[in-house]
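Novice: just a sequence and a predicted model for now, questions to come.
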Amino acid sequence: MSTSIRSATPDDLPLICAFIRELAEYEKLSHAVRFDEAVLHDHLFGPRPMAEVLIGEVAGEAQGFALFFHNFSTFEGRPGIYLEDLYVRPAARGAGLGKALLVRLAALAVERNCARLEWSVLDWNEPAIGFYRSLGAIPQEQWTVMRVDADALSQLAAGQSASAES
């Protein structure tokens, strides 16, 4: 089967939203999906896009996506690409679409003089971990992902501590 990768357009928003919901279901995180489609549209296609999306097609039909944005490495002194989401519909898995999406992202990273391409993967997702390793990805096991969101983010923004550890 032939695969192709293209940049998303505003007309792809319903498709992107569907892919996000399907990915969340696969990751057992449907309860965490709470985006507003209009806000997502603005962040992807508005005057100051915060992220980009690639659409992967198999035999001319959209079957997956990659949502990514630039980060920056102070040690390298250059930008990088952070892959937030990569998803291929179950019926299209094994057709090479996931690899094609990552190949395109790697090519964009090289074209944009980025130091690296990186992403996170859930610890239990052994098929994905094995796939990523087969492409040369190396787990960064010495790092722990930290997050501040919801009420804790508001408290931090106001200069307040969310816990007694300050």
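Specialist: Nice, I can see it. Note that the structure is predicted; figures quoted are calculated from it, not measured.

Novice: C-alpha only now, for contacts and for neighbours.
Specialist: Will do.

Novice: report the central residue of the protein.
Specialist: When the chain is reduced to its mean C-alpha position, the closest residue under CA atoms, centre = their mean turns out to be E84, at 1.9 Å.

Novice: helix, strand, or coil at that residue?
Specialist: Put simply, E84 is strand when judged by DSSP: H, G, I helix; E, B strand; the rest coil.

Novice: presented hereafter is structure B, for comparison with structure A:
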Amino acid sequence: MIRSATPADIPGILQLIRALADYEKLSHQVVVDEARLREHLFGPCPYAEVLLAEDGGQLVGYALFFHTYSTFLGQPSLYLEDLFVLPSHRGGGFGKGLLARLARLAVERNCGRFEWMVLDWNTPAIQFYESLGAALAPEWKLCRMTGEALQRFAATAR
């Protein structure tokens, strides 16, 4: 079953985020807590949405997404930040179900694009995405500014 998250799902979402970080060997980077998730997903100005995959009442996967905007298309885009299914439930159609629901939301919301990133070492995910018809864009590189670099650069604004 694929469904939209509710505030009651916050503890489970946080567990899945930590499981994703463990899988990607990035647990040391997880600083989010339940209060921040609640504010950012269900507060007065939500920044993202979450779809959940359930199996027998147990949360087994999630997709966290938000909107961006394509100036070239003049349309919103749907951006998938995280897609994760517990290893014990992979191959059961949960990942495909989450992606299909997101594709449907993108179409319903008149989005011109549905985009996400994949780690270059994650061959199973790359093969899975390509099998669904997704095209990798090797000419694009992610730029990121965080922490002290972000603070330092922000201080130069007039």
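Specialist: Looks like it arrived, so ask away. Only a predicted model underlies this, so the values are computations on that prediction, with no experimental measurement involved.

Novice: for I55 of the first structure, what are its contacts?
Specialist: With contact set as CA atoms under 8 Å, 6 or more residues apart in numbering, I55 of the first structure has these partners: 5-8, 62-66.

Novice: could you look up the SS state of the alignment partner in the second structure of it?
Specialist: Pairing criterion TM-score structural alignment: the partner of I55 of the first structure within the second structure is identified as L52. The three-state label given to L52 of the second structure by three-state DSSP is strand.

Novice: sorry, back to before: show the buried residues in the contacts of I55 of the first structure.
Specialist: Buried members of those, counted by 16 or more other CA atoms under 10 Å: 5, 8, 62-66.

Novice: out of these, which one sits closest to L40 of the first structure?
Specialist: Closest to L40 of the first structure out of those is A8 (13.1 Å), distances taken as CA to CA.

Novice: gap between that closest one and F65 of the first structure?
Specialist: In this structure, A8 of the first structure and F65 of the first structure are 9 Å apart, going by CA to CA, to the nearest Å.

Novice: which neighbours do those two share?
Specialist: Each of 53-55 lies in contact with both A8 of the first structure and F65 under the rule CA under 8 Å, 6+ apart.

Novice: mind listing the helices for the first structure?
Specialist: When secondary structure is read from DSSP state H, the first structure shows helices at 13-26, 37-45, 97-111, 126-134, 150-157.

Novice: turn the ones you listed into JSON lines, including mean neighbour count and distance to N71 of the first structure.
Specialist: As requested, these are arranged in JSON lines below (neighbours: other CA atoms under 10 Å; distance: least, CA to CA, whole Å):
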{"stretch": "helix 13-26", "mean neighbour count": "17", "distance to N71 of the first structure": "21"}
{"stretch": "helix 37-45", "mean neighbour count": "15", "distance to N71 of the first structure": "16"}
{"stretch": "helix 97-111", "mean neighbour count": "17", "distance to N71 of the first structure": "11"}
{"stretch": "helix 126-134", "mean neighbour count": "12", "distance to N71 of the first structure": "20"}
{"stretch": "helix 150-157", "mean neighbour count": "12", "distance to N71 of the first structure": "20"}
